[in-house]
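**Student:** need a structure here:
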Amino acid sequence: MMVRVLVTGTAGFIGCAVAQRLLRDGVEVMGIDCLTPYYDLGLKEERVKLLRGSNTFTERRIDLADGPETLAAVRDFLPDVVIHLAAQAGIRYSLDDPRSYTHSNVEGTLSVLEACRAVPVKHLIYASSSSVYGANTRVPFRETDRVDTPVSLYAATKRANELMVQTYSHLFRIPASGLRFFTVYGPFGRPDMAYFKFTKAILEGEEIDVYNHGRMKRDFTYIDEVVEAIERLMLLPPVDRLEEGDSEPGRIHADVPHRLFNVGNHTPIPLERFIHVLEDIIGRKARRRLLPMQPGDVVSTFADVSALQQAVGFSPSTPIEVGLAEFVDWYRAFYKVT
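**Tutor:** The predicted model follows:
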């Protein structure tokens, strides 16, 4: 796999995991991250340490919203592929600090697009989110569903990213694939996510916050399978224009080299079952604090992954029992919890 890949967000959960896999497979990687303090910077630094051991890894600590700095990094490295995973994450935090979302997710993505316009790349892969489906109640969610009812600013910025990429792909022929991730979890994950917070609270004997009184479902997707999907897609950019009668999985428009893919386990798990599995793995019962639905949340997520399966012959399938056990083992070791 003789390619050069620029990965944004390499101090983040998914970005680090993707960069690790690429480095293991002999790919030359440049990582970009500015290590925002949204959550524990120590955890982010530990992720980056995992990458620095490779002699094919270089890094830049820059804010992607700084267009000239981003362009300079891309011009210096001249990547074949850009995997844009950096973003301000978290749905509830967007209620408290909305400007951080437009700064990172909108302005940062614009800088990446401008760089890909100036230094043509063979493929731009970027992170979207299942959150774009918003108030959609038809399940499973399909890439062809309408996505004009976001219920959080985070979702709105992710949908904005899709529209921005569609436009740049149309105007400047940038081959691009957007990935709508469904609740990604696993070792070295994000501390603001429920599985991480639940594990910490149960081990410490604290209460867990259970929203909508537990009447929720999520399509949990194990990190290794997200990485597998990205690596398979990386060397399969969309064709520039489809011939009459041809089709391409995930294609938005025949004349625009831009695709969208759901990346999910296509098996929604009720929140109560999720908690029971975690209790069994940890060996302790959770103390629940039942709370109402929170602004920006949705009741259920459920991915149709037929487009991804058709494109790369693969779709996530790790059972929650397996993935959560891997996470708890990592958590105990990382935080030295007996």
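**Student:** Going by C-alpha atoms from here, please, whenever you check contacts or count neighbours.
**Tutor:** Will do.
**Student:** what ranges do the helices span in the chain?
**Tutor:** For the chain, helices defined by DSSP state H occupy the ranges 13-24, 41-52, 67-77, 93-96, 98-101, 108-118, 153-172, 194-204, 223-234, 271-282, 306-312, 320-334.
**Student:** export these to TSV and tack on mean neighbour count and distance to residue 7?
**Tutor:** Supplementary listing: the helices of the chain in TSV, determined by neighbours: other C-alpha atoms under 10 Å; distance: least, C-alpha to C-alpha, whole Å:
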stretch	mean neighbour count	distance to residue 7
helix 13-24	22	7
helix 41-52	16	12
helix 67-77	17	11
helix 93-96	15	24
helix 98-101	17	19
helix 108-118	22	11
helix 153-172	21	17
helix 194-204	18	24
helix 223-234	19	11
helix 271-282	17	32
helix 306-312	18	21
helix 320-334	17	24
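**Student:** Quick check: closest non-adjacent residue to residue 267.
**Tutor:** Closest residue in space to residue 267, ignoring its immediate chain neighbours: residue 219 at 5.6 Å, by C-alpha to C-alpha, 6 or more residues apart in numbering.
**Student:** Was I right to think the one you found contacts residue 303?
**Tutor:** Yes: assessed by C-alpha atoms under 8 Å, residue 219 is found in contact with residue 303 at 7.0 Å.
**Student:** which residues do the two both contact?
**Tutor:** 182, 264, 265, 266, 267 (C-alpha atoms under 8 Å, 6 or more residues apart in numbering).
**Student:** quick one: which of these sit in strands?
**Tutor:** Taking DSSP state E, every one of the shared contacts of residue 219 and residue 303 sits outside strands.
**Student:** which of the residues you listed tops the neighbour count?
**Tutor:** The most neighbours of any of the shared contacts of residue 219 and residue 303, using other C-alpha atoms under 10 Å, belong to residue 264, which has 30 neighbours.
**Student:** now the other sequence, so there's something to compare against:
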Amino acid sequence: MTTLVTGAAGFIGFHVARALLARGETVIGLDNFTPYYDVRLKEARAADLRARAGYSEVRLDLTDAGGVLDLFATHRPGLVVHLAAQAGVRYSLENPRAYLDSNLIGFFNVLEGCRAHPPGHLVYASTSSVYGANTAQPFSPHHGADHPMTLYAATKRANEMMAHAQAHLYGLPCTGLRFFTVYGPWGRPDMALFRFTRAMLAGEPIQVFNAGRMARDFTYIDDIVAGVLAIADRPPAPVAAPVPAVADRAAPLDPATSPVAPFAVHNIGSGRPVALLDCIALLERALGVEAIKDLRPMQPGDVPETWADVTDLTATTGCAPQTPLETGIARFVAWYLDYHGDPRGPEPGAADRP
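**Tutor:** Below is the predicted model of the structure:
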């Protein structure tokens, strides 16, 4: 089967594409190599993928509607894993239009490609940020997610509703995946673990918001990939029943599923929130460096804690994230020092890297 992976030069897309190739699939990797962060890292990921059998690269911006339709017409993917997006909660406060272009127009063009040349399943990235002002913990896909606190979160929630509409109208099986604080090798430089590592090695302070009174459901990249592939293999079943009359509805509709569309939403997280200061302590141990903490107030749009309920993910796929944070941080640090070099000592091979 041919699989289209959008955002293939991005953090999660790169790892998903590698895993699909490892199990023998043909992968079309799409990316526009936007300079949101250092493009050299994206080029290094792309070079790794191009060296693997079964991979083809397409450089295309998803806002190019004609180009996207041509791509679908040429390759007729049986599975679409849509991971391309303008990421980052904080950047949405600085450049909101980038989120409208990539996350709304780009996603619509992917849906149009799927409508014209239907795959067996569209799996797309959502985010834990959609839970926004929710206070019920752990966050469950059966809870409402109608109070986003950033434009980034609002665009991702809109993606879920757009997918539901297309699933209902055209019978396209769609599954949204709400990722929780993904980290690991090849991660994005704007993410906290990456920023902390870079600053600590340079002897610079790290910004710790809400004076460290934060907790996150840190999820290692391998656990994310395992969940994506397991869900990709299990598209929601077709729905033949008509829309129920209001009088026949025994209870409000479940936000995680649909009575009128082959549609589902799942969390992928560790299910184990960790205090931010405890995470920093693990990073200090892995690096052998004590962090200089610059304690700051809470940022606009941020939340004090995230915690994923992964009951549905495990029940549907048998998949349960397993990587302890200590193990994941050690692997990330090992990759970081290998790829970027250690400013405290020699940088073996760093000059030869992109």
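**Student:** Give me the TM-score for this pair.
**Tutor:** Here the TM-score for the pair of chains, by TM-score structural alignment, normalised by the length of structure 1, is 0.96; 332 aligned residues with a C-alpha RMSD of 1.3 Å.
**Student:** can you tell which of the helices of structure 1 is closest to residue 214 of structure 1?
**Tutor:** helix 271-282 (5.7 Å; C-alpha to C-alpha).
**Student:** Could you tell me where that closest one falls in structure 2?
**Tutor:** Against structure 2, the aligned range for helix 271-282 of structure 1 is residues 276-287 (TM-score structural alignment).
**Student:** swap in stretch 40-53 of structure 1?
**Tutor:** Mapped onto structure 2 using TM-score structural alignment, stretch 40-53 of structure 1 spans residues 38-51.
**Student:** cool, stretch 94-112 of structure 1 as well?
**Tutor:** Using TM-score structural alignment, stretch 94-112 of structure 1 corresponds to residues 92-110 of structure 2.
**Student:** Show residues contacting that stretch.
**Tutor:** Here stretch 92-110 of structure 2 makes contact (C-alpha under 8 Å, 6+ apart) with 61-65, 68-69, 84-87, 150-152, 155-156, 158-159, 162.
**Student:** gap between the two ends of that stretch?
**Tutor:** Using C-alpha to C-alpha, to the nearest Å, one end of stretch 92-110 of structure 2 lies 22 Å from the other.
**Student:** Pull the distance from it to the chain's centre.
**Tutor:** Here the centre of stretch 92-110 of structure 2 is set off from its chain's centre by 15 Å, with C-alpha atoms, centre = their mean, to the nearest Å.
**Student:** got it, and stretch 222-240 of structure 1?
**Tutor:** 12 Å.
**Student:** give the contact list for the alignment partner in structure 2 of residue 328 of structure 1.
**Tutor:** With TM-score structural alignment as the criterion, residue 328 of structure 1 lines up with residue 333 in structure 2. Taking C-alpha under 8 Å, 6+ apart, we find residue 333 of structure 2 in contact with 185, 197, 286, 287.
**Student:** how about these in a markdown table, adding distance to residue 317 of structure 2?
**Tutor:** What follows is these, written out as a markdown table (distance: C-alpha to C-alpha, whole Å):
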| residue | distance to residue 317 of structure 2 |
| --- | --- |
| 185 | 25 |
| 197 | 34 |
| 286 | 33 |
| 287 | 36 |
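**Student:** mind listing what the residue of structure 1 most remote from its centre touches?
**Tutor:** When distances to the mean C-alpha position of structure 1 are computed (C-alpha atoms, centre = their mean), the maximum falls on residue 244, with 33.4 Å. For residue 244 of structure 1, the contact set (C-alpha under 8 Å, 6+ apart) is empty.
**Student:** what's around residue 219 of structure 2, how many residues?
**Tutor:** Around residue 219 of structure 2 there are 27 residues (other C-alpha under 10 Å).
**Student:** Need the counterpart of it in structure 1.
**Tutor:** With TM-score structural alignment as the criterion, residue 219 of structure 2 matches residue 221.
**Student:** Equivalent analysis for residue 73 of structure 2, please.
**Tutor:** Checking with TM-score structural alignment, residue 73 of structure 2 has residue 75 as its match.
**Student:** Skipping adjacent residues, who's closest to that match in space?
**Tutor:** Nearest residue to residue 75 of structure 1, sequence neighbours excluded (C-alpha to C-alpha, 6+ apart): residue 119, at 6.5 Å.
**Student:** do residue 73 of structure 1 as well
**Tutor:** In space, residue 73 of structure 1 is closest to residue 60, 7.5 Å off (C-alpha to C-alpha, 6+ apart).
**Student:** From residue 82 of structure 1, how far out is residue 161 of structure 1?
**Tutor:** As judged by C-alpha to C-alpha, residue 161 of structure 1 and residue 82 of structure 1 stand 15 Å apart.
**Student:** Actually, residue 324 of structure 1.
**Tutor:** Residue 324 of structure 1 is 30 Å from residue 82 of structure 1, by C-alpha to C-alpha.
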